[in-house]
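K.L.:
for reference, the sequence and a predicted model appear below.
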Amino acid sequence: MKTDHIIAALAGTYSLINSTPWRNGTESPSPWGRNPVGLLTYTRYGYMSANMAATEENVRPLNIRWPPKDTDADEDWVLVGRHAMSYAGVFSINQSVPATKFGGQLVHGPMIAASVPAMVGSTSGRNYAVHEREDATYLLVSIPSDDPNFRSEIWWKRVVKG
């Protein structure tokens, strides 16, 4: 299948359902907690953005607002930064891995903007698997790792077809 057809099939906005890191075959705590929120968007023009955040009050203080005030505790903003991530840039299909509209590997990046400064300009692979069900389309994104004892799985539900 041509890469532009795959990109068109993936295009849309997805809502975060679950983020699960695994270490040595055991589920590890997610930096986004047990009830994360987020959106992942792929456009048919080859751009993407991802936003994820925890919702638990112990890691997501409700007493701070944007814009930050001088009276805000730095510790509160540290928690927000540690338990949220956003990045955006271009994306493409990794052509060295067999790909269809149902599975393959994406390349996120180079990143144009990111909440983590070191991510700007970076690229990273994401394996994807599309699961079409009666109720919705689900996207499983897993992050390849050089560490054979670590894997991360993120489930998304399509909310808008793009």
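P.N.:
Looks like it came in fine.

K.L.:
rest of the way, CA atoms for contacts and neighbours
P.N.:
Will do.

K.L.:
look up how far residue 6 lies from residue 18.
P.N.:
With distances taken as CA to CA, to the nearest Å, residue 18 is found 24 Å from residue 6.

K.L.:
next one: residue 59
P.N.:
37 Å.

K.L.:
residue 39 too?
P.N.:
The spacing between residue 39 and residue 6, counted by CA to CA, is 20 Å.

K.L.:
show me the helices in the chain, by range?
P.N.:
Using DSSP state H, the helices of the chain run over residues 3-10, 74-82.

K.L.:
check which helices and strands the shortest one is in contact with.
P.N.:
Helix 3-10 sits against strand 84-93, with contacts defined as 3 or more CA pairs under 8 Å, 6 or more residues apart in numbering; DSSP states H and E.

K.L.:
name the helices or strands packed onto the strand it packs on?
P.N.:
helix 3-10, strand 47-53, strand 103-114.

K.L.:
what's the shortest one in contact with?
P.N.:
Spelled out, it's strand 47-53. With contact meaning CA atoms under 8 Å, 6 or more residues apart in numbering, strand 47-53 is reached by 16, 32, 36-42, 83-91, 108.

K.L.:
another structure for you, compare them:
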Amino acid sequence: MMVKPEDVMKAISGTWLYLNVTTFYDNGTMSHEEDPGLGASPTGMLNYNTAGWMSANFMSGRPEDRPGNIDSAALDVGTDAEWALIGKHTISYSGPWRVSITTDEVEDGQITHGPTRVAWLPSWLGIELQKNYTLYEDDTMRFISRTQDGKIGHMFFTRLA
């Protein structure tokens, strides 16, 4: 049975809370290294709508990466180094999204974020990020993709809305 992309987009549309990631080396061995930018317990959310737009926002869960005295209402509060620290430990981008056709023979479909229209890093503007996805009946979604350091990451999300 073939599932049309628009049906998959309806199933994915909504808000997803990041649960965790498990990374593996190419030989299948699990990596126990934490993400250098986001740490071992980052927080994140994905938002998708049926019109084909998405946003992704992640931040480090380490208190030392998130100076508490920073406030966007008072840009003169905090040092440039503190503001840079927040940026260094945050990922944020948005733009269009699409999915591939899936079939019974293929466990995972492919989801593409982009080309990005907004990104926290200038080098991420206009890029496409592709991941394999699996939707589970318990409102869990898994992404599988290469991490920036070349490992294979399995990211898990749960539906919030």
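P.N.:
The structure has been received and is ready for your questions. The structure displayed is predicted, hence computed values, not measured ones.

K.L.:
what TM-score do we get after superposing?
P.N.:
Once superposed, the chains reach a TM-score of 0.83 (TM-score structural alignment, normalised by the length of structure 2), with 153 aligned residues with a CA RMSD of 2.3 Å.

K.L.:
what's near enough to touch residue 60 of structure 2?
P.N.:
By CA under 8 Å, 6+ apart, the residues touching residue 60 of structure 2 are 37, 38, 39, 41, 42, 43, 66, 89, 90.

K.L.:
so which of those residues persist in structure 1?
P.N.:
With the contact criterion set to both residues aligned by TM-score structural alignment, their matches' CA atoms under 8 Å, the contacts of residue 60 of structure 2 that also touch in structure 1 are 37, 38, 39, 41, 42, 43, 66, 89, 90.

K.L.:
my guess is residue 131 of structure 1 contacts residue 102. True?
P.N.:
Yes. In terms of CA atoms under 8 Å, residue 131 of structure 1 counts as a neighbour of residue 102; the distance is 7.2 Å.

K.L.:
residue in structure 2 matching residue 84 of structure 1?
P.N.:
Counting by TM-score structural alignment, residue 84 of structure 1 corresponds to residue 90 in structure 2.

K.L.:
can you check residue 48 of structure 1 too?
P.N.:
Using TM-score structural alignment, residue 48 of structure 1 pairs with residue 54 in structure 2.

K.L.:
for residue 121 of structure 1, same thing?
P.N.:
With TM-score structural alignment as the matching criterion, the partner of residue 121 of structure 1 in structure 2 is residue 126.

K.L.:
any idea how far residue 114 of structure 2 is from that match?
P.N.:
Here residue 126 of structure 2 is placed at a distance of 7 Å from residue 114 of structure 2 (CA to CA).

K.L.:
between the helices and strands packed on strand 84-93 of structure 1, which one is closest to residue 156 of structure 1.
P.N.:
Closest to residue 156 of structure 1 of these, according to CA to CA: strand 47-53, at 11.0 Å.

K.L.:
mean deviation of the closest one from structure 2?
P.N.:
Once fitted to structure 2, strand 47-53 of structure 1 is off its aligned match by 0.6 Å on average (mean CA distance after the TM-score superposition for structure 1).
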